[in-house]
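**Q** predicted model and sequence below, questions to follow.
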Amino acid sequence: MTADEKILNSPTGWVAEHIRRYVDTDGRQGHHRWGVTTLLLTTRGRRSGKLRRTALIYGLDDNRYIVVGSNGGSSHHPSWYLNLLANPEARVQVAAEHVIATARTATGDERERLWRMMTDLWPDYGRYLSKTSRQIPVVILQPNTDTGQPPRR
């Protein structure tokens, strides 16, 4: 990911507007929304190779960002998650902070713990789960940094 590559924002109107405001204000508008915190996730399209950006609710676990691939309870995974499976390197913006992170899907007991944490933050995840037969992925975004400092909230 290079700074001069064009980034395509989510094609969903309200998400694209959220992203625009977030980017234009360095997260002063959009980082806190709906009573939770949100981040911007940029992935590389698994088929197109283009950079794609979306906004997601996130939680913190130590120095890692946690996001959920709920897709509103759809029967299929969100594109951003499929992109991360193909290429786990992502760009993450939290407020004005930008980091490169490596993504992995949580499994086992770790997944269960993080799922509970995220449903405590956003109870609708439980409702989304009841709408689908797929396991909704919980994704860990580990910043590629040696500072050891936790991310900002």
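**A** Good, I have the coordinates.
**Q** hey, let's count contacts and neighbours off CA atoms from now on
**A** Fine.
**Q** wait, isn't V139 in contact with A101?
**A** No. Applying C-alpha atoms under 8 Å, one finds V139 not in contact with A101, separated by 11.5 Å.
**Q** who's more crowded, these two?
**A** V139 (23 against 20; other C-alpha atoms under 10 Å).
**Q** okay, strands next: where are they in this protein?
**A** 7-9, 32-33, 36-44, 51-57, 59-61, 64-68, 89-94, 97-105, 138-143 (DSSP state E).
**Q** what's the offset of the shortest one from the middle of its chain?
**A** With C-alpha atoms, centre = their mean, to the nearest Å as the basis, strand 32-33 stands 14 Å off its chain's centre.
**Q** residues touching it, excluding its own?
**A** T38 (C-alpha atoms under 8 Å, 6 or more residues apart in numbering).
**Q** wait, what's in contact with the residue nearest to S74 when sequence neighbours are not counted?
**A** Among residues not flanking S74 along the chain, T132 sits closest, at 6.2 Å (C-alpha to C-alpha, 6 or more residues apart in numbering). Contacts of T132 were listed using C-alpha under 8 Å, 6+ apart, and they are 73-75.
**Q** comparison target, given below:
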Amino acid sequence: MSEAPATDSWNDRIIAEFRANGGYVSWSSEEDFAAGRPIPPRVPGFDEQGMPLILVHHIGAKTGRQRISPLFYQPVGDGWAIFGTYGGSPRHPVWYHNLMANPQATVEVGTERVPVVARLARGAERERLWAKEVALVPKFAEFEAASGRQVPVVVLERHPRND
């Protein structure tokens, strides 16, 4: 079996749980880790409900196909920041490339569906958002160190559009 179907199946389970629980996905148990469900890890400061995730709907840069990625997020003003850790991989995640090529997207946060425009955070803004996220999820600093690259921080800003 190829990696893509396994990833798609995992994402499908996370997306279904997200939608069934108003934007939350339960913590991974030891059995989940053993079965290949590595996220979400337990993060200090979050209750038993789990950590809230955001579903980012994006268009494939090469395929033009609609994709959905469940991601950790940080509220930023009236929008959200997401982090391209890709588990410490030396490559950026596919969703990052897709959003840079096609910045108009939609997110599901909680029970709300919102049109957004993605932009790369740079300089002091990136450093501030990254430092706050690493303080919350120290594992992200390990991912960045292991990757040998600067993890991109993408800001998703609300964008009214008439689709």
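**A** Happy to help now that I have it. Just so you know, these numbers come straight off a predicted model, no measurement behind them.
**Q** hang on, the earlier thing: could I get the strands of structure 1 as a markdown table with distance to R127 of structure 1?
**A** Converted to a markdown table, these look like this (distance: least, C-alpha to C-alpha, whole Å):
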| stretch | distance to R127 of structure 1 |
| --- | --- |
| strand 7-9 | 26 |
| strand 32-33 | 20 |
| strand 36-44 | 17 |
| strand 51-57 | 16 |
| strand 59-61 | 18 |
| strand 64-68 | 13 |
| strand 89-94 | 26 |
| strand 97-105 | 21 |
| strand 138-143 | 15 |
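**Q** if you rank the contacts of T132 of structure 1 by neighbours, which is first?
**A** G73 (22 neighbours).
**Q** quick one: map it onto structure 2.
**A** Aligned counterpart of G73 of structure 1 in structure 2: G88 (TM-score structural alignment).
**Q** surely that match and K139 touch.
**A** No. Between G88 of structure 2 and K139 there is no contact, the gap being 9.6 Å when judged by C-alpha under 8 Å.
**Q** structure 1: which residue goes with I14 of structure 2?
**A** Match for I14 of structure 2 (TM-score structural alignment): H18.
**Q** and its match, how many neighbours?
**A** There are 21 residues near H18 of structure 1, going by other C-alpha under 10 Å.
**Q** try R149 of structure 2
**A** By the criterion of other C-alpha under 10 Å, R149 of structure 2 has 15 neighbours.
**Q** now it: closest residue in space that isn't a chain neighbour?
**A** P90 (6.5 Å).
**Q** give the contact list for that neighbour.
**A** Here P90 of structure 2 is in contact with 146-149 (C-alpha under 8 Å, 6+ apart).
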